[in-house]
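Peer 1: Task: produce atomic coordinates for the following.
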Amino acid sequence: MAKSPFLESIRSEIRLRGYSIRTEKTYIHWVKRFIFFHQKRHPESMGAEEVKSFLTSLAVQGNVAINTQKTALNALAFLYNQALNRPLGDLGFQYASKPRNLPHVLNKYEVGKILAALEGKYRLIFSILYGSGLRISECLRLRVMDIDLERCCLTVRNGKGNKDRQTILPRSVVNELSVAIDEAIKIQKTDNKQGIGPSLPFALDRKYPNAFREPAWMFIFPSSSHCSHPISGKICRHHLHDSVPRKQLKTAVGKAGIFKKRVNCHTFRHSFATQLLLDGRDIRTVQELLGHKDVNTTQIYTHVVGQYYAGTSSPLDLL
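Peer 2: As a prediction, this is how the structure comes out:
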């Protein structure tokens, strides 16, 4: 299928500004939807009114959540403000009325049952999600250099918002994680004999041609096969795709007999935050560990705690 020269130019602008591949895919997706919504009109022939009508349609006809609408807005703001250099200004459109739902969380016993139903690297992955509060993408992107086993902390690089942060590493996974690191380095050494190594950030392999041989750059959870780098096209070994642990989780949840809650990878991050609040940690600490820019984002977990775990007696039970 022929590539659109216009979309490829937008892709180039996104990469020029150092956005992640995930953000690139998201922005291109929303630009495409915007174009098709307006019967394939070129964005240069449209402006603020067309953007406003598209976003309003998402809220009114599409009934999307606020966060979905904001993601679309960010993509179109980049398109006009950055790529086309035609600032949109104040749109004044209708925000989505569908609020963000309170997340489902697991108590520590439920987490334990699910982890017991997992094996090997998958148990380690979900242990880190719950023990460190990571997103699944952040966990799978971890490299050897990001782990400090002595200080029991890890560094998340280029997280959401293109920010780095440090968070805690559970002492209970240190031994298992150390074994996983050794196994990953063995895979790297085998790959190196073929002139192949882990996928590296854009242009780093040109600046440091032998970086792919350094253990520090190896993914702790490497994929089972080689692939082409999405930007350079160079053959490399990427990290494990998130669809693999998701499938393992679905099976483990069934084995654990947890059917009354919607459980996905992000549930472990929600449960991490909720458990910290239950243990008496202040909300600013939780905010820092999660990497939230605004404490209001973290505030949702206080509502979860208040709804499910506050321990307040019902007036009826006092009769």
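Peer 1: alpha carbons only for contacts and neighbour counts from here, please
Peer 2: Will do.
Peer 1: for Phe268, what are its contacts?
Peer 2: 105-106, 111, 126, 129-130, 133 (CA atoms under 8 Å, 6 or more residues apart in numbering).
Peer 1: now, the most widely separated pair of the residues you listed?
Peer 2: Farthest-apart pair in the contacts of Phe268 is Val105 and Phe126; separation 14.1 Å (CA to CA).
Peer 1: Tabulate the contacts of Phe268 (JSON lines), appending distance to Asn63.
Peer 2: Below are the contacts of Phe268 laid out as JSON lines (distance: CA to CA, whole Å):
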{"residue": "Val105", "distance to Asn63": "25"}
{"residue": "Leu106", "distance to Asn63": "28"}
{"residue": "Val111", "distance to Asn63": "33"}
{"residue": "Phe126", "distance to Asn63": "32"}
{"residue": "Leu129", "distance to Asn63": "31"}
{"residue": "Tyr130", "distance to Asn63": "31"}
{"residue": "Gly133", "distance to Asn63": "30"}
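Peer 1: Next, the second sequence, to be compared with the first:
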Amino acid sequence: MEYARKPAAISNESVVRRHPRLLEEVRRRLRVKHYSLRTEQAYLYWIRRYIHANGKRHPREMGGKQVEAFLTQLATRDRVSASTQNQALSALLFLYREVLAQDLPWMENVVRAKRSPRLPVVLSRAETRALLAALSGREALQAGLLYGSGLRLMECLRLRIKDVDLARNEITVREGKGRKDRRTVLPGSLRAALRVQIDQVRVLHLRDLEAGFGAVSLPAALARKYPNAEKELAWQYVFPAMRRAVDPLDGREKRHHLDAGVLQRAVRSAARLAGIDKPVSPHTLRHCFATHLLEAGADIRTVQELLGHKDVATTQIYTHVLNRGAGGVLSPLDR
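Peer 2: Sure, this is the predicted structure:
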């Protein structure tokens, strides 16, 4: 759930005022289980919306009938996608199982929406070169990592200096999707730009330390285990935010990573400048990484490991552009 889309806020705050202890307990349980902040925000949103949709009744007074009606309403009236509906269901399952500790025999009748298989948007090599050429500076480096290393957007933004090995041309992704670590290739053509970026982070970090700040958020309990690590250069983000901000987990002012919207907007603008008439996002570059590697003859198991896919079947979707797919068939009209 690490990469859940951040939903819009509910305007009716009476739900929060009426059930403050319940929502605080949900937040506490999420943090005990080390769920990401984005997942926490999404789960709280769906729980508030579920309570509001049922006249602000306490979830303990409701059950399968109300959950099924809520999910059906999302699909029929609000026309949400299958992934969004499943996210709402996961939030309610967490509420009843982990917070209210209720037995859920009625959940057997609640069916998860089935996601329709969709082929990813993939750019040609020429289109990819044009897209990258239309970017500059920090955004060009980030896009280069997405395409050259197969990183997800948030994996790139959460990359820390200690996980970039310039000597071995290797990047270590920590707690990627499914909370799994993996190693992937670091393009040699980006080494010089990464050195410059890390030097800039070093200067920014020294300024923060001189101003009495310089801390960064650490995963899980590392802040207690290594109390000085949060101010070490090795733990700083490779792409830090321009301004410090208050950490919602402990209320301290820290230097976080860049917001995802910065690169998303830059890639959309670059696609327009490059004249690419396809729906392009930063994640498109990860699709291009996998497809272009397979086109070049890379082993599909190797690509699976670089991408961090749990099942090779997920990686096989990229074979739709290879010669053994539809693109390798000669149309009878051309014969």
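Peer 1: For the two chains, what TM-score is obtained?
Peer 2: The TM-score (TM-score structural alignment, normalised by the length of structure 1) is 0.91; 317 aligned residues with a CA RMSD of 2.2 Å.
Peer 1: Just give me the match in structure 1 for His58 of structure 2.
Peer 2: Matched to structure 1 by TM-score structural alignment, His58 of structure 2 sits across from His42.
Peer 1: what number of residues lie near its match?
Peer 2: 12 (other CA atoms under 10 Å).
Peer 1: Sticking with the residue nearest to it when sequence neighbours are not counted, tell me its helix or strand.
Peer 2: With CA to CA, 6 or more residues apart in numbering as the criterion, His42 of structure 1 has its nearest non-adjacent residue at 6.8 Å, and that residue is Ile35. Counting by DSSP states H and E, the element that carries Ile35 of structure 1 is helix 21-37.
Peer 1: and if you look at Glu68 of structure 2?
Peer 2: For Glu68 of structure 2, the host element (DSSP H and E) is helix 64-76.
Peer 1: Give the buried residues for that helix.
Peer 2: 66-68, 70-72, 74-75 (16 or more other CA atoms under 10 Å).
Peer 1: now stretch 61-78 of structure 1
Peer 2: Within stretch 61-78 of structure 1, the residues that count as buried by 16+ other CA under 10 Å are 64-66, 69, 72-73, 75-78.
Peer 1: circling back: who touches the helix holding Ile35 of structure 1?
Peer 2: In contact with helix 21-37 of structure 1 (CA under 8 Å, 6+ apart) are residues 7, 10-11, 14-15, 41-43, 51, 54, 72, 74-76, 79.
Peer 1: now, the most widely separated pair of the residues you listed?
Peer 2: Arg15 and Phe54 (25.3 Å).
Peer 1: against structure 1, where does stretch 170-189 of structure 2 fall?
Peer 2: So stretch 170-189 of structure 2 sits over residues 153-172 in structure 1, by TM-score structural alignment.
Peer 1: my bad, stretch 81-90 of structure 2
Peer 2: Mapped onto structure 1 using TM-score structural alignment, stretch 81-90 of structure 2 spans residues 65-74.
Peer 1: related to what we said a few turns ago, can I get the contacts of Phe268 of structure 1 in TSV including secondary structure?
Peer 2: Output for the contacts of Phe268 of structure 1, formatted as TSV (DSSP: H, G, I helix; E, B strand; the rest coil):
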residue	secondary structure
Val105	coil
Leu106	coil
Val111	helix
Phe126	helix
Leu129	helix
Tyr130	helix
Gly133	coil
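Peer 1: Now whichever strand or helix holds Leu194 of structure 2 on structure 1. Mean distance?
Peer 2: If you go by DSSP H and E, Leu194 of structure 2 is part of helix 191-210. Here the mean offset of helix 191-210 of structure 2 against structure 1 after fitting is 1.0 Å, by mean CA distance after the TM-score superposition for structure 1.
Peer 1: what's that helix in contact with?
Peer 2: 138, 141, 161, 166, 169, 214, 231, 233, 236, 238-240.
Peer 1: helix or strand right after it?
Peer 2: helix 222-225.
Peer 1: Mind reading off the mean deviation between that following helix and structure 1?
Peer 2: Taken over the aligned residues, the distance from helix 222-225 of structure 2 to structure 1 averages 3.7 Å (mean CA distance after the TM-score superposition for structure 1).
Peer 1: ok, then the element right after that helix?
Peer 2: Downstream of helix 222-225 of structure 2 (by DSSP H and E), the next one is strand 245-246.
Peer 1: residues in structure 1 matched by that next one, start to end?
Peer 2: Going by TM-score structural alignment: strand 245-246 of structure 2 matches residues 227-228.
Peer 1: Mean deviation, that stretch versus structure 2?
Peer 2: Counting by mean CA distance after the TM-score superposition for structure 1, stretch 227-228 of structure 1 comes out at 0.5 Å.
Peer 1: ok so, going back, how far does the match of stretch 81-90 of structure 2 sit from its chain's centre?
Peer 2: 16 Å (CA atoms, centre = their mean, to the nearest Å).
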